[in-house]
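**Student:** Sequence first, then the predicted structure, then my questions.
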Amino acid sequence: MTDTVSYRPKAGEIPTQPGVYRFRDSTGRVLYVGKAQNLRARLSNYFAPLRSLHERTRRMVTTASSVEWTVVGTDVEALQLEYTWIKEFDPPFNVKFRDDKSYPFMAITLGDEAPRVMVTRNQRIKGAKYFGPYPKIWAVHDTIDLMIKAFPIRTCSDSSYKKAMQSGRPCFPGQIGRCGGPCSGKVTIEEHRELVNDFIAFMNGHDKRFVTETTKRMREASEAQEYEKAARFRDQLHALDAVLEKSTVVLADSVDTDLFGIEHDELAAAVQQFIVRGGRIRGVRAWMVDKELDLTTAELVDSILQTAYEGQIPPREIIVPDLPDDAAELEQWLSERRGTSKVALKTAQRGEKAALMQTATLNAKNALMLYKMRRSTDFVARTEALTDIQNGLGMPDAPLRMECFDVSHLGGTNVVASMVVFEDGLARKDQYRRFTIPETTDDTDSIYQVITRRLAYLEEGSERSESDSVTKKFSYPPNLLIVDGGQPQVQAAARALRESGVQGIFLAGLAKRLEEIWLPDDDFPVILPRGSEALFLLQRIRDEAHRFAITHQRARRKRDITSVLSEIPGLGPARVKTLLKEFGSVSKLKQATPEQIAEVKGVGELLATTIHRQLRS
């Protein structure tokens, strides 16, 4: 393989100004669009020696056959042009947003003579004021139903309004008291406009003024013995209280902000957008993002904000987990979309906003977990995954039974390993196995030992009684044996496989950092598409093996603590925790001198001597 690609431009040909670049394949299709403050510095990263590139960046660069760039005047213009080209070309190596549905909004048509409130997904109604987005359409209808009781503005269609104006008879909402009746003259256009302004002011967050005024009017009407009027104010007050209960107060009344909680792994990202207006959560928006290239949280923020505010007006403040490198340019771009005032892009370090950000992030974690769970239970997706694994790894048959191994330890001590089994793409937890490794030199030696022990059961299983169901399960050979790691771990497993003499088992390693698949005899890894069901299934198997190994390792550590340290007089749970944090394990604590133990906070010389004597006895 050459050091770099043939179409690499000469360094002097690439300008140093800000701009946007596009990688194209041999057919002219745009594969990737990116922006840069300095085009020469940015593009030089792609044309570094191929061995030094991230595996997925290497795949993009080698798939492309040309690169082109466009110089712009400022970094903000680069941001705008990148956004335009991503929407136009839909490049496969840029992040993909799975949430392609439009969310419902509440709209007040201020451009009409008598404005109406309506539910719509159209965000381009001239002169309309929008609230939302709302997660479900019924949530918008519920809010409108409550608000109409307090502020009876028009909800009828334009045709019904026109008909009522011509006949002088109120429309149906006006007849049942759900509208003030500007069409029939029950209220004037000016009085109806005041109701609309109050409706908007309340939704914007000026809550206390209306509650106070309505309460005052109710009392005045009651004192004047105008009980029907007082009852109407009472009903309005109940409606206002109901709306306030639906939107929990989380911040000060003056706070208008959007918070973005993001959780991502190597393949996908979950995004939760909390829309806070007047200190209250007025809406929540959630979507999934498929990652093709390896992106940090800050780099994801850049793409997410561009998509989130497509056709929408951003608030004055946006809170994100990490600030991207071009935060200043992104602020300017968002401010131009807002038009009325500057948009501030921030992170929340402490206080109420940080607490709310934790909630948004927790929701994103749950969404990512649910997304992965739903994909794993889809029969069609599982079938596709097994077929793609077979083709991608060059296997003769689909891997109907896969076994994955992972090693876990604490500072080189308490070394354990796990084996998880997936059949037909589903976990077979009754066939999981745990291994304890008494002595080992490193992770590769641990993998060698575990694979050797596991393969021994394939020979022993045929010699044991057929009634031994546990042995029968364990002696069933896998089609694909997976180890967690790269080339060194795969080579160790291959050595164990050769020495066992077992034939017909395919071997692969999945390295977590780059999500590439290593085969025993290949110098370069196999790269599966980021959004593929095959890579998703392999990642899930590897993560399950890691979880199972960690659980076993922690359980052993806990047993060590309970059986050894709990018997020492004067050593309670808090001191046990402190000692283990300091020394890492019971075995290392056994090797410590009384003087070293006494240096731990809360442990005196007398107790240190007792611990040393008890552990050595």
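**Tutor:** Ah, there it is.

**Student:** going forward, measure contacts between C-alpha atoms and count neighbours the same way
**Tutor:** Noted.

**Student:** So Phe47 sits against Thr4, correct?
**Tutor:** Yes: at 6.0 Å, Phe47 and Thr4 qualify as touching, with contact defined as CA atoms under 8 Å.

**Student:** higher neighbour count, the two?
**Tutor:** Per other CA atoms under 10 Å, whichever of Phe47 and Thr4 has more neighbours is Phe47, with 19 against 16.

**Student:** For that one, give me its contacts.
**Tutor:** Thr4, Val5, Arg8 (CA atoms under 8 Å, 6 or more residues apart in numbering).

**Student:** That one and Val5, how far apart?
**Tutor:** From Phe47 over to Val5 the distance is 7 Å, taken as CA to CA, to the nearest Å.

**Student:** Then Gln614?
**Tutor:** Distance from Gln614 to Val5, by CA to CA: 65 Å.

**Student:** Which residue of those two possesses the greater neighbour count?
**Tutor:** Val5 (20 against 15).

**Student:** Grab the nearest non-local neighbour of that one.
**Tutor:** Leaving aside its sequence neighbours, Val5 sits nearest to Thr62 (CA to CA, 6 or more residues apart in numbering; 6.7 Å).

**Student:** which SS class is the one you found?
**Tutor:** At Thr62 the chain is in helix, as set by DSSP: H, G, I helix; E, B strand; the rest coil.

**Student:** what about versus this one:
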Amino acid sequence: MADPSTYRPRPGEVPDSPGVYKFRDASGRVIYVGKAKSLRNRLNNYFQDLLQLHPRTASMVTTAASVEWTVVSTEVEALQLEYSWIKEFDPRFNVKYRDDKSYPSLAVTLADEVPRLMVMRGPKRKGVRYFGPYAHAWAIRETLDLLLRVFPARTCSNGVYKRAQQVGRPCLLGYIDKCSAPCVGKVTPEEHREIVEDFCDFMAGSTAKFTRRLERQMQQAAKEMEYERAARLRDDIGALTRAMEKSAVVLPDATDADVIAFAEDELEAAVQVFHVRGGRVRGQRGFVVDKVEEVDTGGLVERFVEQFYLDGGNEVPREVLVPALPDDPALVQEILQVVRGARTALRVPQRGDKKALLDTVARNAGQALALHKTRRASDLTTRGRALQEIQEALELDEAPLRIECYDVSHHQGEEIVASMVVFEDGLARRSEYRRFAIRGVNGHSDDVASMHEVITRRFKRYLDERERTGEAGVDSTAGTGEVAAEGTPAGIDPETGRPRKFAYAPNLVVVDGGPPQVAAAQRALDELGIDDVALCGLAKRLEEVWVPDDAHPVVMPRTSEGLYLLQRVRDEAHRFAITYHRQKKTKTVRASALDDVPGLGDARRKALLREFGSVKRLREASAEEIASLPGFGPRTAEAVVAALHDGAPAAGAMLSASPAGVLVDDAQPAEGDQ
């Protein structure tokens, strides 16, 4: 625990102007980022009697070892810089909102030549227009099923679309008039895009004009005695009406607002957002956050608006309704105006329909917080207890705040790879995961030698980084607060200001395996002269915890939170290693029957795979079909057919493709540290 007085700025050093400040720990990692109208007044608040500080603030200033600041011209610049630094450094003591679940959206791929309507989750992509998000995917599909009667746009995948083009027949939706079938030329791409644009206008809230248009067409068809067409239009109007009824009408038609409400306790908060467009609730999202700093509801509003809108992934509406205003609402409104390009009102509704809707959103937030608490496996108290149990079981001097776990993966001794995963404060830190292609033991299965190699390579990189920057000593805990010759904190690249790869040593190394793997890892550490990193292994069979030079395992109760954390770390390392191993295997081809075909290079192999889709279909193709492809003559086609049919039964023959469809030779050079 550091004493804040040891790094408190001297009187007069901190300017009385707007700016952004960073607290760093002894290893140089940024642990907190904040902004201030007056840097001097704000920083003085941190360096007072610890008993007067909020417990989390006290924990932050005692974890930190230094503070630095950057002066800016305005508070708007300070808010923008603070957001960019929080996104870059991911400080552990800052409030960070995360989705409480993955919400689906209705996506329109406008960047495609023939746009597609589809359900999509995850991060937003460029060239795709989104509607929602919605609480359930089935709600999107029900709405789509109704609207495809009026807007028969394409919903099929790229594979189905290309197959329909090849065979010249549309899918079922094309036959029942729920798709305009651009795949077979029933409409041109330009006509199909017009249908899609009308669909987007309807989803954006312009519903009345389409209803009126269909009513006029229905009346005209009736006058012309085209009763079947009039009946069809009548059914289309009914479909539009039912689709509109699925979005509750809550506010006047011109209302364009996001309604945000919070439910919170001392440790956590849940937030719900209802997106109201055209007076209807068009989407809903939920987030949860650990309150790792002292913050009230107004502060939560400011942090949420900053993180939700500044990344550009969410549309800023004309109005944002919140339960409480931040300390400086004018500043937040100015930021929203910059992002939107037009004025946005940030206000607290006091009465009427908007206040009633805010109360409804607040009830949803309360239910979300209660549900989250029942499901949360990474509760702060639970994580703290798990780390304490590991410390006691392994007799460590301090709790293992940073745990690294290593696993080796291979298939019958070939394509051996290894993974390194990092958990800090009991939570996965995926940005610091690393993977290794084992160099020295390919060709035979040797988990022990592989473990020795990966531990050696990881910690040799750590030592090389310290030597390169001139950091004194080999303190593997990286907790002494040394700085490089240029004054840069340990572990930070002075050129980029970012953490260097492998710059931090863990408090605890966990290997997947028993005594042999633990002994190999310990031997690697001893050879490098590292003697202050704790080590243990977790054997899968009985979930035994092994430590070096001990003939008996450490017994941890099955109900132990510490054992559960070690299992999660081990399982994550195993998953990461398996994923990398499968990626490497996917890119390889061994003893391919096409290798010896004269004149058949990588480009033609790729063309064959792209055209036929699989080796099975290629084997069923005739020489005439292959010869009809561009770049293939009769002799090459006959050679391909002969190789596939004559060489197919050969033992071990296997053909696979990379994700890009390129046939690749299996003999790849060993990769370095990723």
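**Tutor:** Structure received. The model shown is predicted, which means the values in this text are computed figures rather than measured ones.

**Student:** ok so, going back, right, and out of the contacts of Phe47 of the first structure, which lies closest to Ala417 of the first structure?
**Tutor:** Ala417 of the first structure lies nearest to Thr4 out of those, by CA to CA, at 39.8 Å.

**Student:** Tell me which helix or strand that closest one sits in.
**Tutor:** When elements are assigned from DSSP states H and E, Thr4 of the first structure belongs to no helix and no strand.

**Student:** any idea how far it lies from Ser52 of the first structure?
**Tutor:** Taking CA to CA, one finds Thr4 of the first structure at 10 Å from Ser52 of the first structure.

**Student:** swap in Phe210 of the first structure?
**Tutor:** 64 Å.

**Student:** With neighbour numbers in mind, choose between the two.
**Tutor:** Between Phe210 of the first structure and Ser52, Phe210 has the larger neighbour count (other CA under 10 Å), namely 18 against 12.

**Student:** Make sure that one is actually in contact with Phe202.
**Tutor:** Yes: using CA under 8 Å, Phe210 of the first structure makes contact with Phe202 at a distance of 7.4 Å.

**Student:** where along the stretch 51-200 of the second structure do the helices fall?
**Tutor:** 55-63, 75-89, 137-147, 158-167, 172-175, 189-203 (DSSP state H, counting those that start in this stretch).

**Student:** Mind reading off the mean deviation between the first one and the first structure?
**Tutor:** Here helix 55-63 of the second structure is compared with the first structure after superposition; its mean distance to the aligned residues, by mean CA distance after the TM-score superposition for the first structure, is 1.8 Å.

**Student:** And that helix, what's buried?
**Tutor:** Of all the residues in helix 55-63 of the second structure, those buried under the rule 16 or more other CA atoms under 10 Å are Thr57, Ala58, Ser59, Met60, Val61, Thr62, Thr63.

**Student:** what packs against the strand or helix carrying Thr609 of the first structure?
**Tutor:** If you go by DSSP H and E, Thr609 of the first structure is part of helix 605-616. Counting contacts by 3 or more CA pairs under 8 Å, 6 or more residues apart in numbering; DSSP states H and E, helix 605-616 of the first structure is packed against helix 586-591, helix 594-598.

**Student:** Where does the first one end up in the second structure?
**Tutor:** Translated: helix 586-591 of the first structure. With TM-score structural alignment applied, helix 586-591 of the first structure matches no range in the second structure.

**Student:** Residues contacting that helix, please?
**Tutor:** Contacts with helix 586-591 of the first structure, where a contact means CA under 8 Å, 6+ apart, come from Thr413, Asp560, Ile561, Leu579, Leu580, Phe583, Ile597, His612, Leu615, Arg616.
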